[in-house]
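*Asks:* Quick one, what's the 3D model for this:
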Amino acid sequence: MNRHDRVAVVTGGSLGIGAEISTQLLDDGWTVHVLARNAGAYANAGHRSCRTHDVDVRDSRALKAAADDVAASAGQLDALILCAGIGYPTPLSSVTRDQYDELFETNVAGAVFTAQAFAPLLRDGQAVITVISSIAGRRGFADWSLYCASKHGLEGFTASIRDELRPRRIRVTSIQPGSVDTPSYDHLSAEEKAEFMEPATVAALTVQAIQLPPEAVVEVLFLNNAVGDL
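*Replies:* A predicted model of the protein is given here:
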């Protein structure tokens, strides 16, 4: 990639893993468009190469407007990082339709319609779509059925667009981390999260995969906790 004009869009880019990815890309000379419900809360929103867009990925019209803004300022994209997502326990005995709608609208539909909005801007032969998924897209966990189901759905979508976009030589990567100390786990104590990974750890490997030469792609990257599944 031309190191002087690399452009990325990061959804969920103001907090957690998304914020760390945004920061590491900025540090490496990228122009980064941060999409989040409160994008201005991103710690490096004032960076000269950062652009912020207040977008809820459940809002298709807002996504289209953001894509138009990015097209007007950047023209083409080198990376689209789909990091917006939510997660919380949903025991079967108490699961509600509102929880189902929130999790699937954010984790699945949000990724689908973000990819649709920005795909026309991706640079053929070079660009990367990176989907921040989860170990929950590989296996199920008790009491987390809806979250796991949404991440399994996200994995199916990712695998499908990987094949769909191959003729354009656009690479698609799924990042599947184990437990990471993100806002989804704010209900746990520090002791309970002692073996969790830091968001910066996941971000570092994600950025490495994004910056591979265009003839190579990491299609699936599973990064687990050293102590095993948590």
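*Asks:* going forward, measure contacts and count neighbours with C-alpha atoms only.
*Replies:* Noted.
*Asks:* Thought D78 was touching R123, still the case?
*Replies:* Yes. If you go by C-alpha atoms under 8 Å, R123 and D78 touch, sitting 5.9 Å apart.
*Asks:* Who has more neighbours out of these two?
*Replies:* Ranked by neighbour count (other C-alpha atoms under 10 Å), R123 and D78 place D78 first, with 25 against 17.
*Asks:* Please provide the structure for the following sequence as well, for comparison with the first:
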Amino acid sequence: MPNMNKGDFIGANAYITGGSSGIGFAIAGEMMELGSNVLLVARDEKKLAQAAAKLEAKKNSNGQRLDWLSLDIGDWQRLKSLLPEKVKTFGPPDILVNCAGIAYTHYFEKIDYQRFTEVINTNLMGTWGVTRALVQYLKERRGYIVNVSSSLGFIGSFGYTAYAPSKFGIVGFSEALRPELKPFGVRVSVLCPADTDTPQLVEDRRNMLPEVQALNGAVGLMQPQEVAKALINGMIKERFMIIPGFMNKLAYLLKRIAPWLPNLIMDGIVKNVQRKGE
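*Replies:* Now for the predicted structure:
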């Protein structure tokens, strides 16, 4: 798809992991409205079926296709056989959006080995696995890969010693992958949203550390549709780093030009919360 524009989404096959809810679902909706054929990939069959039913209303042509695949992207053995099989029936991908992931917050010493590896395996290894299983098709079709990281992929934050490394890893993976695939006409972008109003965030907030709550409140909350629209605009402009939201962009800029400043702000917020809790 050379010279990316909105017309290139028409008839394109978009594979979206984590597409049953949250940001992934919003991205699927945007791409459906632009005329893409969408394959949703997630673990929960019930949620996938519900998401697909909602997305049916966004079809803008009779020939537009929508399908789903129940798959745990952290299961490499299943993934490497099921995805190529799905390609045979749905068609090869023109666009891959690696959006599936899990979050977990706790104090470092409260995170056990099993929980840490679960987060890394799903977020980082899952992104690697899906990309590895589909990259040959994307090369053949000069496609587009979007890996979804987070603002915690460029700023490590209190309470995220499992999640942040997985998201930093996605940024590094994407940076290394981009020049390898460029000669084949495949573009690579990494999406780094800040806190977004998703079912996962609602679940996380039930047991969120007070320090994390305070830090998240300082940044603000985005809506999934905002993030999805920012992604489409970033893809059209072929930006490598796609960073939705003014405050998020500001945080990224500060981290680059004055890396000490975000740390200073974070330390101040954490200290204030802990002082109140004494």
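*Asks:* What would you report as the TM-score here?
*Replies:* TM-score for the superposed chains, counting by TM-score structural alignment, normalised by the length of the first structure: 0.88, backed by 225 aligned residues with a C-alpha RMSD of 2.4 Å.
*Asks:* Can you show me the helices along the first structure?
*Replies:* 16-27, 60-74, 97-104, 110-118, 145-165, 199-210 (DSSP state H).
*Asks:* May I see the buried residues of the last one?
*Replies:* To tie it back to what came earlier, the one meant is helix 199-210 of the first structure. P199, A200, V202, A203, T206, V207, A209, I210 (16 or more other C-alpha atoms under 10 Å).
*Asks:* swap in the fifth one?
*Replies:* By neighbour count on 16+ other C-alpha under 10 Å, the buried set for helix 145-165 of the first structure is 145-155, 157-158, 161-162.
*Asks:* so which of these comes closest to Q116 of the first structure?
*Replies:* Nearest to Q116 of the first structure out of the buried residues of helix 145-165 of the first structure is I161 (C-alpha to C-alpha; 10.1 Å).
*Asks:* what residue of the second structure matches up with that closest one?
*Replies:* Using TM-score structural alignment, the equivalent of I161 of the first structure in the second structure is L177.
*Asks:* any chance of the helices of the first structure in JSON lines, with distance to V10 of the first structure too?
*Replies:* JSON lines is the format used below for those (distance: least, C-alpha to C-alpha, whole Å):
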{"stretch": "helix 16-27", "distance to V10 of the first structure": "7"}
{"stretch": "helix 60-74", "distance to V10 of the first structure": "12"}
{"stretch": "helix 97-104", "distance to V10 of the first structure": "19"}
{"stretch": "helix 110-118", "distance to V10 of the first structure": "10"}
{"stretch": "helix 145-165", "distance to V10 of the first structure": "16"}
{"stretch": "helix 199-210", "distance to V10 of the first structure": "12"}
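*Asks:* one step back: can I get the buried residues of helix 199-210 of the first structure in TSV with distance to A39 of the first structure?
*Replies:* As requested, the buried residues of helix 199-210 of the first structure are arranged in TSV below (distance: C-alpha to C-alpha, whole Å):
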residue	distance to A39 of the first structure
P199	18
A200	19
V202	21
A203	18
T206	21
V207	20
A209	25
I210	22
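*Asks:* give me the number of residues near the aligned partner of R37 of the first structure in the second structure?
*Replies:* Aligned by TM-score structural alignment, R37 of the first structure pairs with R43 of the second structure. R43 of the second structure is flanked by 17 other residues according to other C-alpha under 10 Å.
*Asks:* tell me the contacts of R43 of the second structure?
*Replies:* Neighbouring residues of R43 of the second structure by C-alpha atoms under 8 Å, 6 or more residues apart in numbering: S70, L71, D72.
*Asks:* Contact partners for the spatially most central residue of the first structure?
*Replies:* Closest residue to the average C-alpha location of the first structure: C83 at 1.8 Å, with C-alpha atoms, centre = their mean. C83 of the first structure makes contacts with V10, T11, G12, G13, I17, G18, V131, I132, S133, as judged by C-alpha under 8 Å, 6+ apart.
*Asks:* Next one: the residue of the first structure positioned farthest from its centre from A142 of the first structure, what distance?
*Replies:* The centre of the first structure is farthest from one residue, S93, which by C-alpha atoms, centre = their mean lies 30.0 Å away. To A142 of the first structure, S93 of the first structure is 12 Å away according to C-alpha to C-alpha, to the nearest Å.
*Asks:* No more questions from me, cheers.
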